[in-house]
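Undergrad: Structure for the following, please:
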Amino acid sequence: MTPNKPWLANYPTGVPKTIDPDKYSSIMELYEECFDRFRMQPMTICMGVTHTYDDVDKASLAVAAWLQAQGLPLGSVVALMMPNVPQYLPTMIGILRAGYICTPVNPLYTGRELRHQLNDSGAQVIFVVDNFAQALEQVIEETHIKRIVLSKMGDMMGLKGILVNTIIRQVKRLIPKYNLNDPKYGVTKFPDMLKKGKNLPFQNPKLSLDQTAFLQYTGGTTGLSKGAILSQRNIVAGAMQSEAWTRPITSEINEVYINMVMALPLYHIFAFMLSSLGMRAGYTFILIPNPRDIPGFVKTLSKQPFHIFPAVNTLFKGLLDNPNFKNLDFSSLRISQAGGMAATEQT
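TA: Down below sits the predicted model:
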């Protein structure tokens, strides 16, 4: 043990002292390894609809091919403004796969906040769910956005998605009115983009760990939100570190698939890094599009075992205040992880 690293003596059994992100040539090599290893395993479950690693692989290829056909130079920035829906991860991976930089956007941003991130990042394309299209419409003229891919919540949920979209629009009325029909906005519907992308050629770009993968914006609590530049090596190293620390615990799970509750928003760095860790280990993500709906969240948790449960303190507290939460079956739970803020002793 090196004398200037005394903390290594306190590492739990089974956790390696170091990792080597340079075993991968790019972030896509890591993702493609995950797709090959876990191809037919479930990768996401959302509102009862399951997508395998193979489904996500193919959808991300379609996204990548469509993006390349837009003629964007390598290294262009693409914004992703979605909650935790099945199309999030294929879109994110497709952006990276095409050789572009992803900037995840908080869907709850006001027009002012959205304008700042789009202009500061230089994003030229945005993928957005129609629940949040009104905010985009307010600022689109003041940005560099050349293409919009407009998605509905249920676009990757098959027949169930038609019902989901109808309830969201007609019953719950969760979609503020917007008008982005002008051809100058270059709007493509998400299903049309996928259909076109599947029939377009894909060119594997030359990627490296030194290239920028993400412009991850801070919360803006001390002023304007700032774009942290994350290289592909940053993401690969984070995924390998996280997996190294959880492996001694998850290796003891005897159930067929390891389920991770994904209620934290994927646009946030905490949840995104958990998704990279989970992919590397072949987890299934239980996607929660709206964690603020605590009764609905608890109902979702009652439908399948869950092994890893990351959240922030306010979300844990909200669940603890729900009378049905204590009735859930916690027998499969192995890891609870709090982050983003201090977890109170009471929680």
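Undergrad: Please count neighbours and contacts with C-alpha atoms only from this point.
TA: Fine.
Undergrad: What ranges does this protein have for its strands?
TA: Using DSSP state E, the strands found in the chain span residues 42-46, 49-52, 77-81, 101-104, 125-129, 147-151, 187-189, 212-217, 227-231, 259-262, 284-287, 308-311, 335-338.
Undergrad: centre of the chain versus the last one, how much separation?
TA: Distance, stretch centre to chain centre, for strand 335-338: 18 Å (Cα atoms, centre = their mean, to the nearest Å).
Undergrad: cool, the third one as well?
TA: Centroid displacement of strand 77-81 relative to its chain, using Cα atoms, centre = their mean, is 12 Å.
Undergrad: Which elements pack onto it?
TA: helix 88-97, strand 101-104, strand 125-129 (3 or more Cα pairs under 8 Å, 6 or more residues apart in numbering; DSSP states H and E).
Undergrad: just the angle between the first one and strand 42-46, please?
TA: In this case it means helix 88-97. Between the axes of helix 88-97 and strand 42-46, defined by axes from the mean of the first three to the mean of the last three Cα atoms, to 10 degrees, the angle is 130 degrees.
Undergrad: List the buried residues in helix 88-97.
TA: 88, 89, 90, 91, 92, 93, 94, 95, 96, 97 (16 or more other Cα atoms under 10 Å).
Undergrad: Now do that helix: which elements does it pack against?
TA: Helix 88-97 sits against helix 53-69, strand 77-81, strand 101-104, with contacts defined as 3+ Cα pairs under 8 Å, 6+ apart.
Undergrad: Could you also give me the structure for this next sequence, so I can compare it with the first?
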Amino acid sequence: MQESFWADKYPEGIPAEINPDQYPNVLAVLKESCERFADKPAFTNLGKTITWGEMYRLSGEFAAYLQTHAGLQPGDRIAVQLPNVLQYPIVVFGAMRAGYVVVNTNPLYTAREMEHQFNDSGAKALVCLANMAHLAEQVVPRTGVKHVIVTEVGDMLPPVKRLLVNTVVKRVKKMVPAFNIPGAVPFVKALKAGAACSLREASPGAEDTAVLQYTGGTTGVAKGAMLTHRNLIANMLQCKVMMPSNMREGEEVIICPLPLYHIYAFTFHCMAVMMLGGHNILITNPRDIPATVKDMARQRFSTFVGLNTLFAALCNNEQFRQLDFSGMKLTLSGGMALQQATAERWHKVTGCEISEGYGMTETSPVVSVNPADAVQVGTIGIPVPSTLCKVVDDDGRELGIGERGELCVKGPQVMKGYWQRPEATDEVLDAEGWLRTGDIAIIQEDGYMRIVDRKKDMIVVSGFNVYPNELEDVMAAIPGVLQCAAIGVPNEKTGEAIKVFIVKEPGAQLNAEEVRSHMRDKLTAYKVPKEVEFRDSLPTTNVGKILRRELRDEELKKLGAA
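TA: Predicted coordinates:
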């Protein structure tokens, strides 16, 4: 679909275009926002709040330390392996201000995954949480990392509380395995040293890489998407203009349960919310639902950013249902398909519709979103401004309205390419700047889009295409279903047969025949599963996305063993 098709698809008040060259780099946005909202709260965690002004000062001190003591050169990569704690934005913006490239790293990575990412990125420095420093101890000698900074959970708290929290985490909860990394520097010592040094503010170009953001690794070897300063500026501007018109600068409180090292949360909370001057409530462990609800109860919040599994889990919590939702203006969903049953229940509990969006690591990440005042449940909304989308067949030919094909995206938020992988880049990014997403989509006449499924997740039953999202949406509406997934398994008669996995709500009485009966009522015969398996849990990524690939691999292993 060309520009003329998309030009009139935006609701009143949302421009069709943004200017990605409005700022020379992310640091210019940071400086402007931190000065403008200097006295406004920026991040809260463990009961401690820092303002945007304080965050700018602290990130400057950390940047000065890196320039003076870390032995790094401009453009060097620094791995940041932190959960949602106050140290995260200080470290990330500090690294950028010092002139280095941030490599966001999952704190739950295994030693093997860390070693791959550190070596692939060529990271020269690492900032990690003490809780996983024992893994860094194993990995660092096998990488090019020369400088390690270790922080503890409570390091940003006042001295007495810091000592108490860090002691409890280490001695009582025993969450910090012993480690010994020669030359490692404590974060608090680095900050103190940096305060005594002068900073030479970096001035990177718009096309310089700001972040190496690694893909999840669920589709093969993890690759580093090179996201430039211009990419990030474009996407933060695109996100900001799509926010509801009643969002007020310097006043909004945003719940942040998804990990900041993930591109979805990184761009929204650290970038778009920075432009808004919003107040991020950092949830360190969203899997602890009671603790998450307790954190939410302390603030009258206006925005919640999550994904399907988290929405469902929260709605099942009695304390969550009793929270004050009167200030809610926006709920955003991404990372996995939003099921209609979940969307309806969230709306019933909170009074706020979920605006589902779509994106990829390679697109910084937001491609499209449902405008908050014009939500179509079951779609991923319309492309954000300055973004073109089209669907193509297997031969790359563009398809028409209502036809199923692979979604392709073009816009200023599309990555520069994969780090040191030109062949992999060429597979997904053409000379005109179109990125092949690997997702099967339909573009509607009104510009709203629907993701049918991942191309590789499609199930073929007797020549008929079956899309797991559709099956899961139907299953999610069955009373007693908490989580569900559908995959294809080899079958002699039909090529593939459908197998579904279900996690039941506590106390729910549900059997396989009831599941099939319900699905038989909603779907054509070839879409009804041959097998139904009940489980206590399903494999998920760290942000809660169900891993169908792992389920398929398990089934193939069983067949191989048989």
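Undergrad: What TM-score do the two superposed chains give?
TA: Superposed pair, TM-score by TM-score structural alignment, normalised by the length of structure 1: 0.95. Supporting alignment: 339 aligned residues with a Cα RMSD of 1.5 Å.
Undergrad: re earlier: okay if I get the helices and strands packed on strand 77-81 of structure 1 as TSV plus distance to residue 280 of structure 1?
TA: TSV is the format used below for those (distance: least, Cα to Cα, whole Å):
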stretch	distance to residue 280 of structure 1
helix 88-97	14
strand 101-104	20
strand 125-129	25
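Undergrad: how about those, which one is nearest residue 156 of structure 1?
TA: Nearest of these to residue 156 of structure 1, taken as Cα to Cα: helix 88-97 at 10.0 Å.
Undergrad: neighbouring contacts of that closest one?
TA: Residues from elsewhere that reach helix 88-97 of structure 1 (Cα atoms under 8 Å, 6 or more residues apart in numbering): 28, 56-57, 59-64, 67, 78, 80, 82, 101-102, 204-205, 213, 266.
Undergrad: what inclination does it have with respect to strand 125-129?
TA: For helix 88-97 of structure 1 against strand 125-129, the angle between stretch directions is 180 degrees (the same axes, to 10 degrees).
Undergrad: and helix 88-97 of structure 1, how far from structure 2 on average?
TA: By mean Cα distance after the TM-score superposition for structure 1, the fitted helix 88-97 of structure 1 averages 0.5 Å away from its aligned residues in structure 2.
Undergrad: Which strand or helix spans residue 439 of structure 2?
TA: If you go by DSSP states H and E, residue 439 of structure 2 is part of strand 435-443.
Undergrad: and that strand, which stretch of structure 1?
TA: Following TM-score structural alignment, strand 435-443 of structure 2 has no partner segment in structure 1.
Undergrad: Distance-wise, check residue 40 of structure 1 relative to residue 62 of structure 1.
TA: The gap separating residue 40 of structure 1 from residue 62 of structure 1 is 19 Å, by Cα to Cα, to the nearest Å.
Undergrad: neighbour count winner among these two?
TA: It is residue 62, of residue 40 of structure 1 and residue 62, that has more neighbours when counted by other Cα atoms under 10 Å, with 26 against 13.
Undergrad: okay, now the residue nearest to the more buried one when sequence neighbours are not counted: neighbour count?
TA: Ranked by Cα to Cα, 6 or more residues apart in numbering and with sequence neighbours excluded, the top spatial neighbour of residue 62 of structure 1 is residue 197, at 4.1 Å. Neighbour count for residue 197 of structure 1, taken as other Cα under 10 Å: 23.
Undergrad: can you give me the helices for structure 1?
TA: Taking DSSP state H to define them, one finds helices in structure 1 at 27-38, 53-69, 88-97, 111-121, 133-139, 158-166, 190-198, 232-250, 269-281, 294-301, 313-320.
Undergrad: Nearest to residue 259 of structure 1, out of those?
TA: By Cα to Cα (comparing all of the helices of structure 1), the closest turns out to be helix 269-281, at 9.1 Å.
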